[in-house]
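Student: attaching a predicted model along with its sequence, questions to come.
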Amino acid sequence: MSERLVIIGFGPVAASLIEGMLPAVLSGDCELTVLGGEQHAAYNRVLLAEVAIGAAKPEHLSMADESRLRAAGVDLRLGVAATGVDRARRVVHTGDGHLPYDRLVFATGARPVIPSLAGLNFDPHADTALPAGVLALRTLDDALQMQSLLRGGGRVLVLGGGILGLEAALAMASAGYEPVLVHHGPTPLGRVVDLDGGTLLMRQLEAAGVSVLSEVRATGIVKHQGRFSALATETHGPIPADALLLSTGVRARTELAEGCGLNAGSGIMVNEQLMADSSARIFAIGDCAQVAGQRPAGLLAPGWAQAGWLAQFLLTHPAPHPAGPAPDLSSIPGPEAHGGDILMLKGQGLELTAAGTVQVGLFQDPDQQVTVYADPTSGQYLKIVSRDRVPTGFLALGLPRTGAELALNFERGTALPADPALLLRLDAPFEDSQASAAGAEDQLCRCSGATYGQVSDAIEAGCDTVAAVGESCRAGTGCGGCRDRIEEMLKLLPASSR
């Protein structure tokens, strides 16, 4: 008999799992039902800001071919949300009825954190209805709503100094709008930059067209005729604007799992094999999963790695018999983590790469070595923190090649040059040959986890565009930060091999 598999959620990670399960669906070994709360099939949330500013069309974000999946036999139920799970009867309840399952996968993702400001309905466990003019850029509908607001030529406040807020603000600035970034710390990206690097970052944001207001204590929103009109603050008084974009983090959607008795912390708690229960019937992947005690990474690469591993596991390990004992699967290695440590920001002439922590003073810890280089006039700043010459954290601003080299050092755990200042030559003119050659196993695309070797294989197999490479190995299909590198690799091909 075919196994009944139900996936709750239809984002990019769920789409990857579905692709991996297609052989079993086509052979009749698996009855696959997917519940998607949105009316849209899986799409790339990383590029929502591009839709909001009109630089990309909604269909360009698609990451799943709905008609092809249906034709293969996948039961896609878009706009249908799960309302509960009965683990004893192995049933998922929906507004339309109920679905029996043999195995169940939570791929519910995360929802935006709505700050507890006066005038906003704060609920950490539900999708909050926001007032007109207030939005959180998490769904395609949010992006389309923001696009309408921007076309009206209004002033937009971006609340939050994290990577998502900065990316949204830079995207708006690139399209000629005038966003204002409002955050509570002394500098944006306060968790990954030190004070000097953060100061230079603010200067570069301003040069890119993003106004920055720091150390703001927001208390609520002001509405006029039912619409947002200003952000109320203790420190700066009311800050007027036509719209407010909330970018204050995300929280895993765990309430459905908790409602059926599963444990949850920062995400649904699963072991290294992604199992949320002791019977090996329920799993969680992606932004909703807290794997072996680690917080959800919030990136595509780890989620895709989990989806690929889980598909292979489900294909090779049948569901346990209802009357039998749970199998002992503790000896099976779980999925490897990918790309969760490197932060990259690029746009409007601003290039930042960081990893680990650089919140260390020059003489704070004698066991750590700290190297700092600063040239504010040129917009360049470098700080490296290392132990036994192996980097434990770094920040490279305005030094893209140096940042790329340090990212390789950080990921590999390899030692820095005896004189770390030599790394600065990588961003000097005509010094490209100084960089260490990336190996086949080194990661090129931090969203998909695709390696240099996989991209080379795709090119050798006949892929002659970035889009074709993406279809082959997913490189370049996430944030787009690796597209320039793929273009360089394509140019290196002899014309006769294209």
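Tutor: Great, that's in hand.
Student: please count neighbours and contacts with C-alpha atoms only from this point.
Tutor: Noted.
Student: hey, where'd the helices end up in the chain?
Tutor: For the chain, the helices defined by DSSP state H cover 12-27, 48-52, 66-72, 140-151, 163-174, 195-207, 255-259, 300-316, 400-412, 452-460, 466-473, 483-491.
Student: now do the longest one against helix 12-27, angle only.
Tutor: Here helix 300-316 runs at an angle of 20 degrees relative to helix 12-27 (axes from the mean of the first three to the mean of the last three C-alpha atoms, to 10 degrees).
Student: just how off-centre is helix 300-316 within its chain?
Tutor: Counting by C-alpha atoms, centre = their mean, to the nearest Å, helix 300-316 is centred 17 Å from the centre of its parent chain.
Student: show me what contacts the residue nearest to A110 when sequence neighbours are not counted?
Tutor: Of all residues not flanking A110 in the chain, A252 sits nearest, at 4.0 Å (C-alpha to C-alpha, 6 or more residues apart in numbering). With contacts defined as C-alpha atoms under 8 Å, 6 or more residues apart in numbering, A252 is in contact with T108, G109, A110, R111, S266, G267, I268, D287, C288, A289, P296.
Student: do you know how far the closest residue to A56 other than its chain neighbours is from R203?
Tutor: Nearest non-adjacent residue to A56, counting by C-alpha to C-alpha, 6+ apart: E50, 5.3 Å away. Plainly put, E50 is 24 Å away from R203 if you go by C-alpha to C-alpha, to the nearest Å.
Student: this is the comparison structure:
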Amino acid sequence: MGAGLAGWAAVEALRALDRDLPITLVTACSGDRYHKPELSVALSRGQSADDLVRESGSEAARRLGVQLLPRTFVTGLSPQSRRLRTTRGTLSYTGLVLAMGARPALPEALPEAHCWRVNDLAGWSGLQRALADGPARVAVVGGGMVGCELAEDLARAGHRVSLLDRHAYPLAGLLPEAAGRRLLAAQRALGIAVHPNVAVAGVERNAAGERVVQLADGERLVVDQVVAATGLATEPRLARQAGLDFAGGICVDGRTLATSVPGIFALGDCIAIEGQPCRFIEPLARQAEALAHALLERDHPGYRHAAPVVRLKTRQLPITLSGRPDPDADWVTVSDDAERLEMEQRQGERVLATLSVGAGRRAA
């Protein structure tokens, strides 16, 4: 269930183990294959939706010998009888893989009717069409990774960008202040109007068709488009209806990716491992390989979760974070000059995390 990067990774891994296994892929979209991280850098490159598609869903299905059910929605799941109910009928399964991703977590102040969500190709295509007539005023709400990448991409594409964030500097939940301040300065140098320490109280559309962003402090910002980049959340409805353990995501075994219900596995943005959501692209191939072996009862050492390397796709100021930062541990500056900032966290002799901000080579 699901034909994003995770769903197709699972199909590839299963097919590699068994050439004849009957596989049905159910997806609410077309199933076209594209690399999702490219959505946050595609506008400045002048790319279209067709440019981003690497392989159509129908082509991938033929190549891998898969029955693809596009534009099909799942309406229910009965684990006891191993049946999946969809808008195109009920499917029986031996094993079920949930790769349903996560949806944008929109606060009440950001109504869907007035805000774009760039979480898939369809959402990105809609925003691209809305901006096709030339430079526009765009407000990006949220200073996390996606918000920062989209703000830079929009600015480089010629739009007037306002970045609204609840924190004093972007990526405040991930970066120490020294790094966050550098990123803030780089964004402003690119022409992005950064509004730190602000909360959005609402968004409305005026008679001229503009969006009016109402801030909690009373200020009003008039723009042409609003992009919400306020994080992701796993939809719990199907998991709870099927009796799957759920804690911020579908709970899976950290080695096999099995859920709490026999015969059902999950991977990608929709899962939680040891109570923590796992929303990164890098582990997907390893998750899919371990899951496929477990589902087909083949020997495998299992998936081993590790903090992936985080790379912010901002040309203005590249940022790379490795390791698992401790929010209560201090960051120590290793080197600091106009071109690059290097920092790390240590616990005794053990390095918890390293951070590189800026261009140039990492210090030896």
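Tutor: Okay, I see it. Computed from a predicted model, the values in this text were never measured in an experiment.
Student: got a TM-score for the two of them?
Tutor: The TM-score (TM-score structural alignment, normalised by the length of structure 2) is 0.90; 360 aligned residues with a C-alpha RMSD of 2.5 Å.
Student: just to revisit the earlier point, quick one, which of E50 and R203 of structure 1 is more surrounded?
Tutor: E50 (22 against 16; other C-alpha atoms under 10 Å).
Student: strands of the stretch 151-300 of structure 1, start to end?
Tutor: 156-159, 180-182, 211-213, 218-224, 227-233, 239-240, 243-246, 250-252, 268-270, 282-284, 289-291 (DSSP state E, counting those that start in this stretch).
Student: elements contacting the second one?
Tutor: What that stands for is strand 180-182 of structure 1. Contact partners of strand 180-182 of structure 1 among helices and strands, from 3 or more C-alpha pairs under 8 Å, 6 or more residues apart in numbering; DSSP states H and E: strand 156-159, helix 163-174, strand 211-213.
Student: ok so, going back, for the helices of structure 1, which one ends up most surrounded?
Tutor: Greatest average neighbour count among the helices of structure 1 goes to helix 48-52 (a mean of 25), per mean count of other C-alpha atoms under 10 Å.
Student: now for that one, which elements pack on it?
Tutor: Judged by 3+ C-alpha pairs under 8 Å, 6+ apart, helix 48-52 of structure 1 is in contact with helix 140-151, helix 163-174.
Student: how about these in JSON lines, adding distance to G54 of structure 1?
Tutor: JSON lines is the format used below for the helices and strands packed on helix 48-52 of structure 1 (distance: least, C-alpha to C-alpha, whole Å):
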{"stretch": "helix 140-151", "distance to G54 of structure 1": "7"}
{"stretch": "helix 163-174", "distance to G54 of structure 1": "10"}
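Student: out of those helices, flag the one nearest G261 of structure 1.
Tutor: Set against G261 of structure 1 and scored by C-alpha to C-alpha, the helices and strands packed on helix 48-52 of structure 1 come closest in helix 140-151, at 31.5 Å.
Student: the closest one vs helix 163-174, what angle?
Tutor: Using the same axes, to 10 degrees: helix 140-151 of structure 1 against helix 163-174 is 40 degrees.
Student: closest to the centroid, which residue in structure 1?
Tutor: L299 (3.0 Å; C-alpha atoms, centre = their mean).
Student: wait, what's in contact with the counterpart of that one in structure 2?
Tutor: Aligned counterpart of L299 of structure 1 in structure 2: F280 (TM-score structural alignment). Listed by C-alpha under 8 Å, 6+ apart, the contact set of F280 of structure 2 reads G268, D269, P308.
Student: correct me, but V161 of structure 2 touches A193?
Tutor: Yes. Assessed by C-alpha atoms under 8 Å, V161 of structure 2 is found in contact with A193 at 6.1 Å.
Student: so which of these two has more stuff around it?
Tutor: Taking other C-alpha under 10 Å, V161 of structure 2 and A193 do not tie; V161 has more neighbours (26 against 18).
Student: residues in contact with that one?
Tutor: R137, V138, A139, V140, A151, L154, A155, G191, I192, A193.
Student: and if we set it to 7 Å?
Tutor: By C-alpha atoms under 7 Å, 6 or more residues apart in numbering, the contact list for V161 of structure 2 reads R137, V138, A139, A151, L154, A155, I192, A193.
Student: please say which position in structure 2 V222 of structure 1 maps to.
Tutor: Correspondence of V222 of structure 1 to structure 2, assessed by TM-score structural alignment: E204.
Student: quick check: T24 of structure 2 vs Q345 of structure 2, distance?
Tutor: Noted for T24 of structure 2: a distance of 46 Å to Q345 of structure 2, by C-alpha to C-alpha.
Student: ok, S48 of structure 2 next?
Tutor: From S48 of structure 2 over to Q345 of structure 2 (counting by C-alpha to C-alpha), the distance is 41 Å.
Student: if you count what's nearby, which of these two comes out ahead?
Tutor: Per other C-alpha under 10 Å, whichever of S48 of structure 2 and Q345 has more neighbours is Q345, with 20 against 14.
Student: check contacts around the aligned partner of the more buried one in structure 1.
Tutor: By TM-score structural alignment, Q345 of structure 2 lines up with V385 in structure 1. The neighbours of V385 of structure 1, taking C-alpha under 7 Å, 6+ apart as the test, are V358, Q368, Q369, V370, T371, P391, T392, G393, F394.
Student: nearest residue to V385 of structure 1 other than its sequence neighbours?
Tutor: Nearest-residue entry for V385 of structure 1: V370, 4.7 Å, with adjacent residues in sequence omitted and distances by C-alpha to C-alpha, 6+ apart.
Student: how about that neighbour, what's its partner in structure 2?
Tutor: Checking with TM-score structural alignment, V370 of structure 1 has V332 as its match.
Student: ok, which of the helices and strands packed on strand 180-182 of structure 1 comes nearest A404 of structure 1?
Tutor: Nearest to A404 of structure 1 among those is helix 163-174; the distance by C-alpha to C-alpha comes to 18.2 Å.
Student: so that closest one corresponds to what in structure 2?
Tutor: Matched against structure 2 by TM-score structural alignment, helix 163-174 of structure 1 falls on residues 145-156.
Student: circling back to that earlier point, so how far is Y169 of structure 2 from the equivalent of the residue nearest to A110 of structure 1 over in structure 2?
Tutor: Alignment note (TM-score structural alignment): A252 of structure 1 maps to T234 of structure 2. From T234 of structure 2 across to Y169 of structure 2, the span is 27 Å (C-alpha to C-alpha).
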